[in-house]
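Colleague: build me a model:
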Amino acid sequence: MPEGHSVHRIARQFARRFVGRAVRVSSPQGRFAEGAAMLDGRTMTDAKAVGKQMFLDFEDGLWLRVHLGIYGAWDFAGALELDAPTASAGGRMGQTNQRGTVVGEHEDSLASIGAPRRARLRMAEQEKVTETVETWPPEPVGQVRVRLLTDETVADLRGPTACEVLDDAGVRAVLDRLGPDPQLDDGPEAEAKFVERLTKSAKAVGLQLMDQSVVAGIGNVYRAEILFRARMNPHTPARTISAEQARDLWADWSRLLEIGVTTGQMMTMDGLDEAAHRRALASRADRHWVYKREGLPCRVCGTHIVLEEMGNRKLYWCPQCQA
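Modeller: Got it, this is the predicted structure:
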């Protein structure tokens, strides 16, 4: 499932290529025909992500809310901007099984990797520039729930968990259920809200960090990595965590999220030399402390990383470093 950094990057693409433009909205699949008719022809006025959810604001107080869930993805084509330093192979922007090679040290636009102006970019857990668009607009491929089209850019949505038109009150009701997102507010009030919501429960901290009403945007990868970086046992009752420890978790999540939004990668290891950093950008196997490393020796102590299930999701941790 796409974690917070991916959804913020998708929102950036909308902000750059759709906001301020009239948008033709359709539902090639037909399942969103009524909602598409409500938005068709309106100007998009804002695009923002809150945790794993995205909100596209149209004139006259209508919003398109999208939660990609496990299978959702956006395919963009046309005039695009790519601000990630990584070209991933065979994936979707938003997902975490990123593989591929680093093209140069940074990529600031599609042109920087030799892509034509009308390229196709898939965004879900991964980002991938795929084939050239030969005709305009390109024909929808697969079961496209929603198509958003301007004169220069098209965005096709497939397989979302949630896709609905809301008014301002509906958006506010959704936002009120979400925890803080440090990309939107990393000030003392957001930090205090996180600390209060995290530590009020007797649930395990590994469950609390995945609760979107506690903190918005953390998923399986960041949960495992943040807890390892804190040397914290994921089974620790959250209410036993001190305020200082909770603030440290918030600060580390803020740092990792910023790295993810900037680079497009869930880079959770630090202190790497230049060669190791490039390997980490190119391969997830060199990017994380514990995630997807079950049975392998801990990078710090050598104890084998444990895989178990917590809250119906896979949990990776070191029983020595996080004892």
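Colleague: every contact and neighbour count from this point should use C-alpha atoms.
Modeller: Will do.
Colleague: now the element after the longest helix seen in the chain, going C-ward?
Modeller: The longest helix of the chain (DSSP state H) is helix 243-263. Where DSSP states H and E defines the elements, the next helix or strand beyond helix 243-263 is helix 274-282.
Colleague: what's that following helix in contact with?
Modeller: Thr86, Arg99, Gly100, Thr101, Val102, Gln265, Met267, Asp286, Arg287 (CA atoms under 8 Å, 6 or more residues apart in numbering).
Colleague: considering these, which possesses the most neighbours?
Modeller: For the contacts of helix 274-282, the largest number of neighbours (other CA atoms under 10 Å) sits with Gln265, at 29 neighbours.
Colleague: now show me the structure for the sequence below, then we'll compare the two:
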Amino acid sequence: MPEGHSVHRIARQFGRNFVGRAVAASSPQGRFAEGAAVIDGRTATAVRAVGKQMFLEFDDDLTLRVHLGLYGAWDFAGEILVDPTIASANGRMGQTNQRGTDLADDDPILDDAGENSLTSIGAPRRTRVHVRMSEQTTGLADDGDVWPPPVVGQVRLRLLTESTAADLRGPTACELQTPDEVAATIAKLGPDPLVDDVTEGEERFTTVVRRKPTSIGLLLMDQSVVSGIGNVYRAELLFRARQNPHTPGRDVPEETVRELWRDWVRLLAIGVETGQMMTMDDLEPAAYRRAMASRDDRHWVYHRAGLPCRICGTEIVVEEVATRKLYWCPNCQR
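Modeller: Predicted coordinates:
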């Protein structure tokens, strides 16, 4: 499931390429045909992300709410105007996150698949993008100068400007909402460091966690408690705090709860900037390059079941908790 940093990056991509433009909307799959017909031809006026949900606003107070869920993804194609505040976000965003980064223009970092989609940190630019996905996924077809690109696979919603296409596949939620419905949806969500006042968010998060008998490992994944944290960030945040994931929230020391929030503020900012869930600090340049190129070198405990803890050497364990995998070190996180 894409975590908060990916959704914020997607929203910024829409902000640069769709907001202020008339948008053609269709539902090639047919499951969102009525909604697509309503927004077809309207102008996108604003976009925002809150946690794992994106809200794309159109004229006449209509908002498209998208929650990608476990399997959702956006595929972008066409002429992409890159947001200068983040690395280039062309290609697929969501289920398959962006990978790679640059330390210098002539020295790219590639991941294990040889991909490098984060080559424009800093200055905005226009680039022609044809997305060709691996054999395991489907994306917008690479058909030379054919425009719009042919639809491939089960596309719930296609949004199209004169030069940019975005195809939505497999979301948990794709619906139109009124302003009141948007407000009600957001009211149910916990604080998001990129949306809410950080200090107020810390107080709200701390107050909720400290009164809950639910384990801190489950609370961090509860979007009504805090927005945007998923399986990867949950495991890494708890390890960085040396916190046992099974401790009831009300028994976690207040300063630890506050530090979890502050660490989330830091890690989310890094994730939005780089497109990576980078959770290891103060790496030397060579180690940083390895980490950005491979998830195996990027995390403390996530996806490292059976491997020795990077700190104490104890075997990292994995448990099934509420249908999700929880990775942690039973020694460092006693």
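Colleague: for the longest helix of structure 1, buried residues please.
Modeller: 246-250, 252-254, 256-261, 263 (16 or more other CA atoms under 10 Å).
Colleague: residue contacts, Arg12 of structure 2?
Modeller: Arg12 of structure 2 neighbours (CA under 8 Å, 6+ apart): Val47, Arg48, Asp83.
Colleague: that one in helix, strand or coil?
Modeller: At Arg12 of structure 2 the chain is in helix, as set by DSSP: H, G, I helix; E, B strand; the rest coil.
Colleague: alignment lookup: it to structure 1.
Modeller: Taking TM-score structural alignment, the alignment pairs Arg12 of structure 2 with Arg12 from structure 1.
Colleague: just say helix, strand or coil for Thr45 of structure 2.
Modeller: strand.
Colleague: how many neighbours does it have?
Modeller: Neighbours of Thr45 of structure 2 (other CA under 10 Å): 19.
Colleague: list the contacts for it?
Modeller: Val19, Gly20, Arg21, Leu56, Glu57, Phe58, Asp59.
Colleague: okay, and the fourth one sits in which element?
Modeller: Right, Leu56 of structure 2. Going by DSSP H and E, Leu56 of structure 2 is in strand 53-58.
Colleague: could you list every helix and strand that that strand packs against?
Modeller: helix 4-17, strand 44-50, strand 62-67 (3 or more CA pairs under 8 Å, 6 or more residues apart in numbering; DSSP states H and E).
Colleague: which other residues reach that strand?
Modeller: By CA under 8 Å, 6+ apart, strand 53-58 of structure 2 touches 7-8, 11, 39, 42-49, 63-68.
Colleague: still on that earlier bit, so the longest helix of structure 1 corresponds to what in structure 2?
Modeller: Counting by TM-score structural alignment, helix 243-263 of structure 1 falls onto residues 254-274 of structure 2.
Colleague: can you check stretch 174-182 of structure 1 too?
Modeller: Taking TM-score structural alignment, stretch 174-182 of structure 1 hits residues 185-193 over in structure 2.
Colleague: all strands for the stretch 1-150 of structure 2, in order.
Modeller: 24-26, 44-50, 53-58, 62-67, 73-81, 92-94, 126-129 (DSSP state E, counting those that start in this stretch).
Colleague: so can I have TSV of the ones you listed showing distance to Thr161 of structure 2?
Modeller: Listed next are those as TSV, based on distance: least, CA to CA, whole Å:
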stretch	distance to Thr161 of structure 2
strand 24-26	6
strand 44-50	10
strand 53-58	14
strand 62-67	16
strand 73-81	9
strand 92-94	18
strand 126-129	14
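Colleague: for Asp192 of structure 2, find the nearest of those.
Modeller: Asp192 of structure 2 lies closest, by CA to CA, to one member of the strands of the stretch 1-150 of structure 2: strand 44-50, at 6.4 Å.
Colleague: now the angle from the closest one to helix 4-17?
Modeller: 170 degrees (axes from the mean of the first three to the mean of the last three CA atoms, to 10 degrees).
Colleague: and Thr256 of structure 2, what is it in contact with?
Modeller: Thr256 of structure 2 neighbours (CA under 8 Å, 6+ apart): Ala241.
Colleague: before we move on, back to that, most tightly packed of the helices and strands packed on strand 53-58 of structure 2?
Modeller: Burial of these is given as mean neighbour count (mean count of other CA atoms under 10 Å); helix 4-17 ranks first at a mean of 24.
Colleague: quick one: it to helix 254-274, angle?
Modeller: Using the same axes, to 10 degrees: helix 4-17 of structure 2 against helix 254-274 is 40 degrees.
Colleague: show me where the stretch 51-200 of structure 1 has helices.
Modeller: Remark: helices assigned in the stretch 51-200 of structure 1 by DSSP state H, counting those that start in this stretch are 168-176, 188-199.
Colleague: which one of the contacts of Thr45 of structure 2 is nearest Pro124 of structure 2?
Modeller: Using CA to CA, the contacts of Thr45 of structure 2 come closest to Pro124 of structure 2 at Val19, 16.1 Å.
Colleague: isn't that closest one up against Thr43?
Modeller: Yes: here Val19 of structure 2 reaches Thr43: they are 7.3 Å apart, a contact under CA atoms under 8 Å.
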